[in-house]
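S.K.: here are the coordinates; sequence isn't available:
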């Protein structure tokens, strides 16, 4: 990798750090190409990214971002998971790590808040942004549905009474 390629990679990583809400740093040893591909596709499906990084270049890219405090986590074979959704990257990484012991969660950050491995696991248990939006829409629709049922009830009761009267006489 020549100097211009390294500069481009640092710039790309810096943009990723600027655009993301959460960064999960993992240590990977012995992951096969198919396992990495499976993890990447799970990340893409959740709206997140997974990238194997060069530690020195990642440290350079961290400078001047809200994730600068992650510098010390970049030792050994590392990779990062990132997402704009505060939960997506953590959720996919934790689920994948449960099934595969070749990847270990080292830590990460949510905004400027540094998280250890347990903090990332706790973040993964929270509902995602899409799940929260769905719950809000459901809460907003529930009163309207109940109101329609209440308004409709007297009319249906009247119809049943008239039907019963018609059948009697």
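M.R.: On my side now, so go ahead. A quick note: this is a predicted structure, and the numbers were derived from the prediction, not measured.

S.K.: only C-alpha atoms from now on, for both contacts and neighbour counts.
M.R.: Noted.

S.K.: which residues sit against stretch 65-72?
M.R.: Residues external to stretch 65-72 that are found in contact with it (CA atoms under 8 Å, 6 or more residues apart in numbering): 14, 17-18, 23, 59, 62, 108-109, 111-112, 114.

S.K.: among those, which ones are in helices?
M.R.: Of the contacts of stretch 65-72, the ones assigned to helices by DSSP state H are 14, 17-18, 59, 62.

S.K.: hang on, residue 107 packs against residue 24?
M.R.: Yes. Between residue 107 and residue 24 there is a contact at 6.0 Å, judged by CA atoms under 8 Å.

S.K.: before we go on, here's another structure to hold up against the first:
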């Protein structure tokens, strides 16, 4: 029979999953305490949280989570060993960037899987979203794209009004002569 401690751990993980539906799983075996602390600090700056999880308890929490229970998320043999779950409710691509950059410097951090907007990602998928521009960059690109045609329309309307004003001025000058 599972202990009360395990029930509490599953409930806590379930709460994290309900609060932050997007997450990344990474293997951290071989990282020192200082390295993990430094990584956690970088992740906090991105509005995310890294939590060391027991694989079977995390899987139970996923199955009980309202947002994830229909996704049939399962761990295969590649998910053996210690895992860390990185939860993000704001911007998973920027968190994936931080993890990818950290993994370049420290080979002991290995990205395993992720979950983004209802889709299960493998390690390649997590690396792919790390290459995406941040939410702010995408919004700026969209605004720039929308601003270009609006600027052209405004310039065209301005030219029409200016032409009309020049024509009225020419007629007024001709009538005054």
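M.R.: Received it, and whenever you're ready, just let me know what you need. Just so it is clear, the model here is predicted, and its values are computed rather than measured.

S.K.: quick one on the thing from earlier: any chance of the contacts of stretch 65-72 of structure 1 in JSON lines, with neighbour count and distance to residue 4 of structure 1 too?
M.R.: As requested, the contacts of stretch 65-72 of structure 1 are exported to JSON lines (neighbours: other CA atoms under 10 Å; distance: CA to CA, whole Å):
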{"residue": "14", "neighbour count": "20", "distance to residue 4 of structure 1": "15"}
{"residue": "17", "neighbour count": "25", "distance to residue 4 of structure 1": "20"}
{"residue": "18", "neighbour count": "17", "distance to residue 4 of structure 1": "21"}
{"residue": "23", "neighbour count": "29", "distance to residue 4 of structure 1": "25"}
{"residue": "59", "neighbour count": "21", "distance to residue 4 of structure 1": "17"}
{"residue": "62", "neighbour count": "21", "distance to residue 4 of structure 1": "18"}
{"residue": "108", "neighbour count": "27", "distance to residue 4 of structure 1": "28"}
{"residue": "109", "neighbour count": "23", "distance to residue 4 of structure 1": "29"}
{"residue": "111", "neighbour count": "17", "distance to residue 4 of structure 1": "29"}
{"residue": "112", "neighbour count": "15", "distance to residue 4 of structure 1": "30"}
{"residue": "114", "neighbour count": "17", "distance to residue 4 of structure 1": "31"}
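
S.K.: of those, closest to residue 81 of structure 1?
M.R.: Taking CA to CA as the measure, residue 81 of structure 1 lies nearest residue 23 of the contacts of stretch 65-72 of structure 1, at 5.7 Å.

S.K.: does the nearest residue to the closest one once chain neighbours are set aside count as helix, strand or coil?
M.R.: Nearest residue to residue 23 of structure 1 in three dimensions, chain neighbours excluded: residue 82, at 4.7 Å (CA to CA, 6 or more residues apart in numbering). On the three-state scheme (DSSP: H, G, I helix; E, B strand; the rest coil), residue 82 of structure 1 is labelled strand.

S.K.: now the strands for structure 2?
M.R.: Secondary structure of structure 2 (DSSP state E): strands located at 22-27, 48-53, 83-88, 110-116, 119-122.

S.K.: make JSON lines out of these and add distance to residue 167 of structure 2.
M.R.: Below are these laid out as JSON lines (distance: least, CA to CA, whole Å):
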{"stretch": "strand 22-27", "distance to residue 167 of structure 2": "61"}
{"stretch": "strand 48-53", "distance to residue 167 of structure 2": "62"}
{"stretch": "strand 83-88", "distance to residue 167 of structure 2": "61"}
{"stretch": "strand 110-116", "distance to residue 167 of structure 2": "59"}
{"stretch": "strand 119-122", "distance to residue 167 of structure 2": "61"}
